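Novice: build me a model:
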Amino acid sequence: MLGIEAFQQEVEQEIQQIPKELNRLTDSELSRIASQFLPVVYETLGETDLEFSTHIQNNTDFSDWYDLNVRLHKVSGYRSVVISTKFPNNIPDDVTSEQMRAIADLADRFCFGEIRVTHEQNLVLP
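Specialist: Alright, predicted model coming up:
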């Protein structure tokens, strides 16, 4: 059995054997590509503590969902929402067209039209 250090060493040795000319991405090419993506213009909100009304706080289903699916955002005052694609009685990672349209509507309304897919195939509304 190969230990973690030996595995890391083998990976590093393999990487060293990759010809450097295979990486043709220059700094100018990376800059050119980056210029094709416009940055999102966020409002200045300041950090806020989200406090829910007593009705919402007493809704344990919503509170549980919020605790599991809402994350701090890199921009102060914003949050990211993770939407699981694993539904009860459904094929994992399968979303219907109706569900996807609803998610797209939420993204248009609240997330500058952005939806991201995680390595776990969940959706993130940033």
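
Novice: for the rest of this, base every contact and every neighbour count on C-alpha atoms.
Specialist: Fine.

Novice: what residues sit buried inside stretch 97-112?
Specialist: Using 16 or more other Cα atoms under 10 Å as the test for burial, stretch 97-112 gives I103, A104, L106, A107, C111.

Novice: disregarding residues adjacent in the polypeptide, which is nearest to S63?
Specialist: Closest residue in space to S63, ignoring its immediate chain neighbours: Q57 at 6.5 Å, by Cα to Cα, 6 or more residues apart in numbering.

Novice: the one you found: neighbour count?
Specialist: 13 (other Cα atoms under 10 Å).

Novice: want to put them side by side, so please do this one too:
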Amino acid sequence: MNAGERLQAPLAKLPLWKRGLEADNCANFPVLEEVLLQDGSESDKALSISLQVEICRHLETLQNSFKGRFCSDDLKVETWICNPFLADIDCISDEDLAKDDLIDLRTKEMIRNEFNSMSLEEFWCSLK
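Specialist: Here you go, the predicted structure:
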């Protein structure tokens, strides 16, 4: 699983969590739900409006921050990291120095064999 794939789930969940909080459903925040249950009776377990608004605002900020830092187009361009032997080399800018290194890497059969026999993390660490 690459970085882009790992970011997709949290990005998709943030709006869901926000909608849940707006509907007084804290199921996605078990510690918060536990605190609310400890602090009062069943009828008192709802969040205060101001706290609910603050948490929702924070979730929006997180979502915008993730989107600003990790543009999905940038993540798609760097798919060569996941498989340097199958990725479309034309997607990499000619100005990117990594392109030269990638071309060199792709011509070495022994490195390809290592790639096929290791985890992605082990492969890239072995090249260091």
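
Novice: now the TM-score, please.
Specialist: Remark: TM-score between the superposed chains equals 0.24 [TM-score structural alignment, normalised by the length of structure 1]; 44 aligned residues with a Cα RMSD of 3.7 Å.

Novice: is it true that the residue nearest to S63 of structure 1 touches Y66?
Specialist: No: between Q57 of structure 1 and Y66 there is no contact under Cα atoms under 8 Å: 10.4 Å.

Novice: for structure 1, what's the longest strand?
Specialist: strand 79-83 (DSSP state E).

Novice: in three-state terms, label S28 of structure 1 for me.
Specialist: helix (DSSP: H, G, I helix; E, B strand; the rest coil).

Novice: what lies in contact with stretch 57-68 of structure 1?
Specialist: I56 (Cα atoms under 8 Å, 6 or more residues apart in numbering).

Novice: hmm, try it at 7 Å
Specialist: Residues outside stretch 57-68 of structure 1 that contact it (Cα atoms under 7 Å, 6 or more residues apart in numbering): none are found.

Novice: swap in stretch 121-128 of structure 2?
Specialist: E114, F115.

Novice: buried sites along that stretch?
Specialist: Under 16+ other Cα under 10 Å, the buried positions of stretch 121-128 of structure 2 are F123.

Novice: so the host helix or strand of E98 of structure 1 versus strand 79-83, what angle?
Specialist: Assessed by DSSP states H and E, E98 of structure 1 sits inside helix 97-110. Relative orientation of helix 97-110 of structure 1 versus strand 79-83 (axes from the mean of the first three to the mean of the last three Cα atoms, to 10 degrees): 180 degrees.

Novice: after helix 97-110 of structure 1 comes which helix or strand?
Specialist: Heading C-terminal from helix 97-110 of structure 1 (DSSP H and E), you reach strand 116-117.

Novice: just the element for F7 of structure 1, please.
Specialist: Applying DSSP H and E, one finds F7 of structure 1 within helix 4-16.

Novice: and what of V124 of structure 1?
Specialist: strand 123-125.

Novice: which strands or helices does that strand pack on?
Specialist: strand 79-83, strand 116-117 (3 or more Cα pairs under 7 Å, 6 or more residues apart in numbering; DSSP states H and E).

Novice: thanks again, I'm all set now.
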